[in-house]
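Participant: Sequence below, structure please.
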Amino acid sequence: MFHSAVIRLTLWYLTIIAVLCLLFSAIVFTIANHEFQRPPGRPINQKLSEVQTEYYEDFRSRQAETARRNLLQNLLLFNIVAVSTGGLASYVLARRTLHPIAAALEAQSRFSSDAAHELRTPLSVMLLETEVGLRNTKASKTDYAAILRSNLDEIRRLQQLTNRLLALSRNEKLPMQTSSVNTIVSSAVQHVAMQAKHKKIIIQNNTNSIALQAHADSLTDAIIILLDNAIKYSAPKTTVTVTSQAKHRHIFITISDQGIGIKAADIPKLFQRFYRVDTARNTDGTVGAGLGLSLAHKIIAAHGGDIQVKSTLGQGSSFTIALPLHK
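Facilitator: Next comes the predicted model:
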């Protein structure tokens, strides 16, 4: 789509250049032709005999015709060079003109994709819990009430996530409050507990109660994204570990899995929006990978932090969130 728009704009630029060249050539040729056809002054005619005058006019006519032909050739060559050079310049200018628009449209499209991916996570949890409840013929009212309460929590999370997405799309500054690393991580672990249980994956929360300035809901969403990816790309009956430590005026939250790892060539691109890693990494059969990581990275960046990735094929991956420690 971008390429076709560039071509169309290039053609418009090229048409304008061609019209201007033709107008310029027509004006130059008209003025020059008028000069070629202008008769010589009377003093010259008075000094020439009748034969000499006829010969002079014939010579001048042939000279004017030659000059006219040379002028046409030069103008044609000029137009060819101008249109060729203008075509290349038009293409470059068209790309530069449309690039900001294309970038904005691409950002909007990718943000929509990320939003859809993150909205799918709580919906998947509700779907899984509801299916389990319907299959359990011996479920009591208490069991059904627990499922409804869990679904209600996920619906609230959907509302919060929608608000976070809108805030991020508008580049709004997130309001920060004092919170605890353990509290935020525990909330995130609770949200993915059903997914982990479905794959018989154990989540070990070894974080401590380090105080930090953060937007708790958004930071929870970012950790949920990382936990969701850790579960998704880990084999059943493995362990996902979450640890935290304060060091060098930063708080480090590390999420480690025992999956099959990530290729070194893919790591620098993980947080690019809409980038998909090798689908062979996915152990649960779902399509797509890393769509939410760009959103997680944006949330962490809004907190003044960063995410680092270490991975070894066949052993697993570790995602470390580094946040500034405000005192």
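
Participant: C-alpha from now on. contacts and neighbour counts both.
Facilitator: Noted.

Participant: Next SSE downstream of whichever strand or helix holds Tyr144?
Facilitator: If you go by DSSP states H and E, Tyr144 is part of helix 141-169. The first helix or strand that comes after helix 141-169 along the chain, using DSSP H and E, is strand 177-180.

Participant: ok so, going back, in terms of secondary structure, what does the helix holding Tyr144 contact?
Facilitator: Contacts defined by 3 or more Cα pairs under 8 Å, 6 or more residues apart in numbering; DSSP states H and E place helix 141-169 against helix 50-135, helix 216-232.

Participant: Need the winner for burial among these.
Facilitator: helix 216-232 (a mean of 23; mean count of other Cα atoms under 10 Å).

Participant: Next, the buried residues of the strand or helix carrying Asn182.
Facilitator: Using DSSP H and E, Asn182 sits in helix 181-191. Of the residues in helix 181-191, 181-189, 191 count as buried by neighbour count, 16 or more other Cα atoms under 10 Å.

Participant: Just put the helices and strands packed on helix 141-169 in a markdown table and tack on distance to Asn208.
Facilitator: As requested, those are arranged in a markdown table below (distance: least, Cα to Cα, whole Å):
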| stretch | distance to Asn208 |
| --- | --- |
| helix 50-135 | 26 |
| helix 216-232 | 15 |
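
Participant: Between the ones you listed, which one is closest to Pro43.
Facilitator: Ranking the helices and strands packed on helix 141-169 by their distance to Pro43 (criterion: Cα to Cα) puts helix 50-135 first, at 11.9 Å.

Participant: Can you give the distance from the closest one to the centre of its chain?
Facilitator: Taking Cα atoms, centre = their mean, to the nearest Å, one finds helix 50-135 lying 22 Å from the centre of the chain it belongs to.

Participant: Before we compare anything, build this one as well:
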Amino acid sequence: MNKSLSTRLMYSFMAIIVIVVVGITAGTSYLIADYFFKIKEEELAQKGHEMADTVEYFVTKDNNRYMLMRYLIAVDRLVGARVWLFDNDYNLLAASNIAADVDAAGKTESGSNKVGTGKPDVSMPAPADRIPVYEYTTRLSEEIKRGQVSRNVNKILKDIYRGESVRSQIYHPYFKQQVILVGVPYGDKLHPRGAILMAEPLSGFGGFLRNVYIFTIIVGLLGLLLSLFMVRSLSRQIVKPLLSMKDATIAIAKGNYSRRVEVESEDEVAELGKAINHLSTELSNYLGKLARMEKIRRDFVANVSHELRTPITIIRGYNDIVSDSLETGDPNKRYCDLIGSETTRLERLVRGLLDISRLQSAEKLKVSDTEPLPLAEIIRNVAEKLKVKAEPKHITLKLQLEEDLQILGNGDQIVQLILLLGDNAIKYSPEGSYVRYETKLQTNGSVEMSVVDNGPGIPEEDLPFIFERFYKVDKSHAQSSLKGTGLGLAIAKEIVRMHGAQIEVFSQMGMGTRFVITFPAETVVCEERRS
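Facilitator: Next up, the predicted model:
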């Protein structure tokens, strides 16, 4: 379905705004996330390296598991990251998120204090393999080894045991969310004693991004609403002069050359409006010149045709006198006959020119010049006259007429129209063929009259020109029997125009020709008009 220019402009602006908002949101989110991840990774890595010495102390020199776990919990709360401590054999030693083991470690620690002192016994070092591992930590270690996280953790730990620091963003199956994971070794860099993994869930950052998206959506919707009003206003400014230009060009096409486009701005649209106004002025001037030239031509043809009638009549009269005075066998009598036939043809030409000039000088029939005409009766009378031309060629005149059809028109002109079309059909129809007249009342109240022959047809390239004066399809004039003035169809067209009707021609080579005249409903005499 076609959409108006204003609608397309609105959709285009809205699409641009949506693309810009989505692009800005995606770019901003990416930049914020990238910056956040880098900062967090640096922060966790730095904290991990700071923890390494303390963790090594607890693992190698102090068997106070309770204090180690309390330290991990403190770091957890400080940086907001879960801390897991592994030995160099992929075993989990402690985790900051297991409260039950912290309680168990606290009870163990209180039982191991020196009697009467209330202080832990730290006189002997505590190697890693002697640090107690409690129930929940042991269970978590087994889950890590057996579960989905095993492959990722083992790969990360392997890199850490080689003395490397690891930074990654992964989906952590244990925590059921995306995390920033940083791992650093502790102990000797060439031979680490174990690994510290710090995992910070991104739930908080996800909430921040959701807020960014919500804010962006709100801003985008406001931008769309604002653009809707702006585009509607802008489209009116653009489309309004275009609509005015459309109306002006339609009026110009219909002949109203005084119509002008109102130009108020100085942009390209205004330049187009000025160009249309200039075109209208030039067309008006040009057509005025053509009208004056056409009037001069018509007056000239009418005057010359009128002046020719008298000398032609005199020539014909004297030729008849000379012809009558000659004996039947006299060779000069043949010359007189030729002069007579050409004089008759010249008279027909002058009469046709006068008819066209008279018809063209009148815009339309006056009401006083019209009368109800019985179409079927007129066609039958004309057919009787045409039998004289049809019988030598054995052409049958067929009549398919609807009785009681009457039209308002000039009787002489309608008779001339029917006679011209019938004579033209007979002239171009082969011997033994037919010419058919048809009349029919249409559903819209108009009357259609057709003249059909089965002659050779008219070439398609000649159809647009057959109603022009002196135009002949047979340009070679090879067939002397088909000679004519070339004015018949031009006169027919003028008669049709005078009656406010329309004439069309349909032809196919070798299949004949059909002329169709349609008289409008307002010229048809209905029962009310007859009464």
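
Participant: what TM-score do we get after superposing?
Facilitator: After superposition, the two chains reach a TM-score (TM-score structural alignment, normalised by the length of structure 1) of 0.50; 191 aligned residues with a Cα RMSD of 3.5 Å.

Participant: Can you say which of the helices and strands packed on helix 141-169 of structure 1 is nearest to Tyr275 of structure 1?
Facilitator: Tyr275 of structure 1 lies closest, by Cα to Cα, to one member of these: helix 50-135, at 9.7 Å.

Participant: could you say what helices and strands that closest one packs with?
Facilitator: When contacts are defined as 3+ Cα pairs under 8 Å, 6+ apart, helix 50-135 of structure 1 sits against helix 2-37, helix 141-169, helix 193-198.

Participant: burial of the residue nearest to Tyr161 of structure 2 when sequence neighbours are not counted, as a residue count?
Facilitator: Leaving aside its chain neighbours, Tyr161 of structure 2 sits nearest to Pro192 (5.9 Å; criterion: Cα to Cα, 6 or more residues apart in numbering). If you count neighbours by other Cα atoms under 10 Å, Pro192 of structure 2 ends up with 19.

Participant: Show me what Pro192 of structure 2 aligns to in structure 1.
Facilitator: Matched across to structure 1, Pro192 of structure 2 finds no residue, judged by TM-score structural alignment.

Participant: Surely Pro192 of structure 2 is in contact with Val184?
Facilitator: No - applying Cα atoms under 8 Å, one finds Pro192 of structure 2 not in contact with Val184, separated by 9.6 Å.

Participant: about what we covered before: show me which of the helices and strands packed on helix 50-135 of structure 1 has the highest average neighbour count.
Facilitator: Each of these was scored by mean neighbour count; the highest is helix 193-198, a mean of 18, by mean count of other Cα under 10 Å.

Participant: Where in structure 2 does that one align, residue-wise?
Facilitator: Helix 193-198 of structure 1 corresponds to residues 387-392 in structure 2, going by TM-score structural alignment.

Participant: contacting residues around the helix holding Asn182 of structure 1?
Facilitator: 154, 203, 205, 207-212, 216, 219-221, 223-224, 227, 244 (Cα atoms under 8 Å, 6 or more residues apart in numbering).

Participant: what residue of structure 1 matches up with Tyr471 of structure 2?
Facilitator: With TM-score structural alignment as the criterion, Tyr471 of structure 2 lines up with Tyr275 in structure 1.

Participant: ok, which stretches of structure 2 are strands?
Facilitator: Assignment of strands within structure 2 using DSSP state E yields the ranges 82-87, 92-95, 166-172, 177-187, 192-201, 371-374, 396-400, 406-409, 434-441, 447-453, 502-508, 512-519.

Participant: Same list, these, but as CSV with distance to Val212 of structure 2 please.
Facilitator: Formatted as CSV, the strands of structure 2 follow (distance: least, Cα to Cα, whole Å):
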stretch, distance to Val212 of structure 2
strand 82-87, 26
strand 92-95, 34
strand 166-172, 21
strand 177-187, 19
strand 192-201, 19
strand 371-374, 85
strand 396-400, 84
strand 406-409, 80
strand 434-441, 75
strand 447-453, 75
strand 502-508, 71
strand 512-519, 73
